[in-house]
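S.K.: need coordinates for the following:
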Amino acid sequence: MSTRTQLPTPGPDVAADPDAAVAWVGAHLGDLALEGAEGAEGLVASPAFRGGQPAADAALAALDVTGYAARRNEVWPEPRRGASRMSPYIRHGLVDLRSVWDRVADAPSRDRQKYRDELLWQEYARHVHARTGRGMRAPLRHEPAVGSGWSGEPWPAEMACMRLTTDELRRDGWLVNQTRMWLASQWTVRAGWDWREGEEEFFRHLLDGSRAANRLGWQWTVGAGTGRPYGFSRWQVEKRAPGVCAGCPLRERCPVDGWPDTTAPPRLLHRAPGLGRGEPGADLAGPSDVVATSAPRAVWLTFESLGDADPALDAHPELPVVVVFDEPLLARLRLSAKRLVFLAETVASLATRHDVEVHRGRPGEVLHGRDAAVTHAPVPGFGPRAVRASPAEVHPWPWLVRPGAGSVRSFTAWRKGARV
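M.R.: You can find the predicted model right below:
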């Protein structure tokens, strides 16, 4: 039974006005959003980010990482921060890693190196994902460090540091890396909750939520990837967010005043397949050259790659573009409306430059028989969907470092072998 529905293409007003974008999402995707049960008043846009190629281009043009090495871990007040805020645009392919890498070429050497290391961490996460696929949901090398003795919610609102960070997560759909580690460590290493549930909470809200970076970040923080968990405590808050503790109702009886009561996680008797040198994995790297079976009549853009520089779109800018909101997937994920609005704004912006069709349904059903060109997406779901869609052309993913047969057991070892 077909479940596909063609939606009205969001117009220029959706690209320009967050209220119009929220209204479009409410009318066509609201029942799939995390806040859908609250009705239209529960659907909101992120006040911190706008979707679309112009917003991404402006962010890239304004990118200045001078001082990044010293300020990248600062949290509060916001002017202290050194984070670039490029991640939502990188996540959805509006800017690729190579463009950001080149953009910072003239930055001070220490800042350039630190920032490029962060870009390589994003690429490393994709490599691990390409080798392990859905196996990233299981601990890669160690049992997580799980705290005990904590009662109540892992992120209690009466803790000023938790209120500050969770409010930003749920309001803006974005966090600096330091507070991502705070929340992940607090959730599992101290409070003892399952890290996979916390990862899901991040994924629902983050505009840049990706299974590759999000899961690897959580595994690193809880010690499942390295055996060395990150211990969140008051010390980090006072160092990175001065003044927050002074206004906390619990400042005289802080529940995170000392180090978490955990021991180093034991090494697993096994490890995830595909991490070692030359080991077979899920191999989500995709083709190294264009694979063509017929002449394309449309371009299929996935939500991994919605930018004007998408390789398939760049090769066929004259063809109509097809975008599919995957109804079964979105019904299962229950993403926050903030992320759906960001995507709607991006599609609306795209439609000002291309003939765009928007559908709600199963991508394989919508694209089957369309002879579409598509860019390979390095995520587990792409392969099955591409089989059903039978694309006319599959273009290579624009890797910063193309995956090879080397070990991905650690970022440090992988980094030494990476050739950019």
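
S.K.: every contact and neighbour count from this point should use C-alpha atoms.
M.R.: Noted.

S.K.: the stretch 151-300 of the chain: helices as residue ranges?
M.R.: 160-172, 177-184, 195-205, 211-221, 234-240 (DSSP state H, counting those that start in this stretch).

S.K.: out of the ones you listed, which is the most enclosed?
M.R.: helix 211-221 (a mean of 24; mean count of other CA atoms under 10 Å).

S.K.: show me what that helix is packed against.
M.R.: Judged by 3 or more CA pairs under 8 Å, 6 or more residues apart in numbering; DSSP states H and E, helix 211-221 is in contact with helix 109-132, helix 177-184, helix 195-205.

S.K.: pull the number of nearby residues for the residue lying closest to L319 once chain neighbours are set aside.
M.R.: In this structure, L319 finds its nearest non-sequential neighbour in A298, 5.1 Å apart by CA to CA, 6 or more residues apart in numbering. Using other CA atoms under 10 Å, A298 has 26 neighbouring residues.

S.K.: again, but for V176
M.R.: Neighbours of V176 (other CA under 10 Å): 19.

S.K.: same check on V420?
M.R.: 10.

S.K.: what residues are up against it?
M.R.: For V420, the contacting residues are 400-401, by CA atoms under 8 Å, 6 or more residues apart in numbering.

S.K.: is L400 in a helix, a strand, or coil?
M.R.: coil (DSSP: H, G, I helix; E, B strand; the rest coil).

S.K.: second input sequence below; structure requested for side-by-side comparison:
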Amino acid sequence: MRASPGIRGGQTAADAALAAFDVTRYAATRNQVLPESDRGASRLSPYIRHGLLGLREVWAAAAGPASDVSKFRDELLWQEYARHLYARVGMDLHRNLRFDVAWSGEFAPEAWPRQMACIDWAVSSLERDGWLVNQSRMWLASQYSVRSGAGWAAGQEYFHRQLLDGSRAANLLGWQWTVGAGTGKPYGFARWQVERRAPELCAACPLNQHCPIQDFPPDSHPLPVPEPSPRLVRDDDLAATRGPTAVVSRSIPQSVVLTVESLGDADPALLAHPTLPVVFIFDEPALVKLQLSSKRLIFFVQTLQDLATRREVIVHLGDPRDITSRLRAAITWAPVPSFAKYVDIAAELHPWPWLAEPHARSVKSFSAWRNNLVQPM
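M.R.: Take a look at the predicted model:
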């Protein structure tokens, strides 16, 4: 078992990371890969993904030059868009949303040629640290699917196993947009991006004089999928997408169950019951299926250890349906399909703290979703 060397789990670590983040020059440097000292990326994503930092909290904490604050908040809105989209279309996000590109097949590690310094560095960083700058995530996704022709679903699954911020919503959406399944315009990974964002990789690459990505890949124009989900255009069940808007109480809770979507001290159910024991269930059937990296599991353990300095924490390994049904637990609703297992067995359901309320109009693109927000951000 090996932890991420640079990102530790827990509310204490999350609060420290947010306090230390300086948004100045974020717009210009968020995609810088190397040297690390020049990176402007926040590294807050693992804490945001697991609810240790809420989007509202991070939004409010952003202070600095207007252009940098605006760009940073755009990225927070992208995270919120991913959550809205996943809450609405569910498992359809695992398939091509709008344009027909290769997506099925077994994981193909050869689609990431390790003799390329940029690819070798990015894959090694992913496997060692469990985190990558967005730019290098796009390099890997584009190389895997656009250049190598492998089905993107297996590539994103490998990301999900390794990334500390491995959110189904954000990860699936990122791959869809990079490979062109969401926009019809694949991201054209080429040497130019590496020389601009990580020049030392090209300088040391054994293929420097024979670069296989010297030029952009040929333009491709994937055809629209024959029957895209009608839920991309409208939501006929907004209540299901949004979740409860007020506390749903069935009986007096005797515990609080935290899920991987919401592990922070500000979890609504946790705040509502400050004296109840806190329960976390390592979902054994899901762990067997997903085969998450040790880095991800240790991040959870570190988070629970940190919480245990403030609250009584009880940890189980097993099937959450069986265990939760015996607990009379308060739980915060989460905008993911897997939360369905808790809906009917929770003693009390608390609303999800959205940054922006979901709407019933188009979510075909980020701009369409944003333009249709009830409260413009």
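
S.K.: I figured the residue nearest to L319 of the first structure hits P320, correct?
M.R.: Yes: counting by CA atoms under 8 Å, A298 of the first structure touches P320, with 5.0 Å between them.

S.K.: secondary structure class for W24 of the first structure?
M.R.: W24 of the first structure - assigned by three-state DSSP - is helix.

S.K.: map it across to the second structure for me.
M.R.: Residue correspondence to the second structure (TM-score structural alignment): W24 of the first structure is left unmatched.

S.K.: against P79 of the first structure, how distant is W24 of the first structure?
M.R.: Applying CA to CA, to the nearest Å, the value for W24 of the first structure to P79 of the first structure is 34 Å.

S.K.: out of those two, which sits in the more crowded spot?
M.R.: A count of neighbours by other CA under 10 Å puts W24 above the other of W24 of the first structure and P79, at 23 against 9.

S.K.: one step back: take the helices of the stretch 151-300 of the first structure and write them to TSV, including distance to G281 of the first structure.
M.R.: Converted to TSV, the helices of the stretch 151-300 of the first structure look like this (distance: least, CA to CA, whole Å):
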stretch	distance to G281 of the first structure
helix 160-172	33
helix 177-184	27
helix 195-205	22
helix 211-221	15
helix 234-240	37
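
S.K.: which one, of these, ends up nearest to L140 of the first structure?
M.R.: Of all the helices of the stretch 151-300 of the first structure, it is helix 211-221 that lies closest to L140 of the first structure, at 7.6 Å by CA to CA.

S.K.: can you give the distance of that closest one from its chain's centre?
M.R.: In terms of CA atoms, centre = their mean, to the nearest Å, the centre of helix 211-221 of the first structure is found 10 Å from the chain centre.

S.K.: in the second structure, which residues correspond to it?
M.R.: Mapped onto the second structure using TM-score structural alignment, helix 211-221 of the first structure covers residues 168-178.

S.K.: alignment lookup: A20 of the second structure to the first structure.
M.R.: Alignment note (TM-score structural alignment): A20 of the second structure maps to A62 of the first structure.

S.K.: could you do L97 of the second structure as well?
M.R.: Match for L97 of the second structure (TM-score structural alignment): L140.

S.K.: what's the closest non-adjacent residue to that match?
M.R.: Using CA to CA, 6+ apart, the nearest residue to L140 of the first structure is A272, at 5.0 Å.

S.K.: and for T275 of the second structure?
M.R.: Once flanking residues are discounted, T275 of the second structure sits nearest to R311: 7.9 Å by CA to CA, 6+ apart.

S.K.: to which residue of the first structure is that neighbour aligned?
M.R.: Per TM-score structural alignment, R311 of the second structure is aligned with H354.

S.K.: what's the burial count for that match?
M.R.: Around H354 of the first structure there are 17 residues (other CA under 10 Å).

S.K.: where do the strands sit along the first structure?
M.R.: For the first structure, the strands defined by DSSP state E cover 5-7, 291-292, 298-301, 321-326, 356-361, 372-375, 393-395.

S.K.: to A145 of the first structure, which of these lies closest?
M.R.: strand 321-326 (35.3 Å).

S.K.: residue in the first structure paired with T259 of the second structure?
M.R.: Using TM-score structural alignment as the criterion, T259 of the second structure maps onto T302 of the first structure.

S.K.: typo on my end, it should be R321 of the second structure
M.R.: Under TM-score structural alignment, R321 of the second structure pairs with G364 in the first structure.

S.K.: now do P351 of the second structure
M.R.: That one, P351 of the second structure, aligns with P396 by TM-score structural alignment.

S.K.: so who does that match touch?
M.R.: Applying CA under 8 Å, 6+ apart, the residues near P396 of the first structure are 286-290, 311, 375-376.
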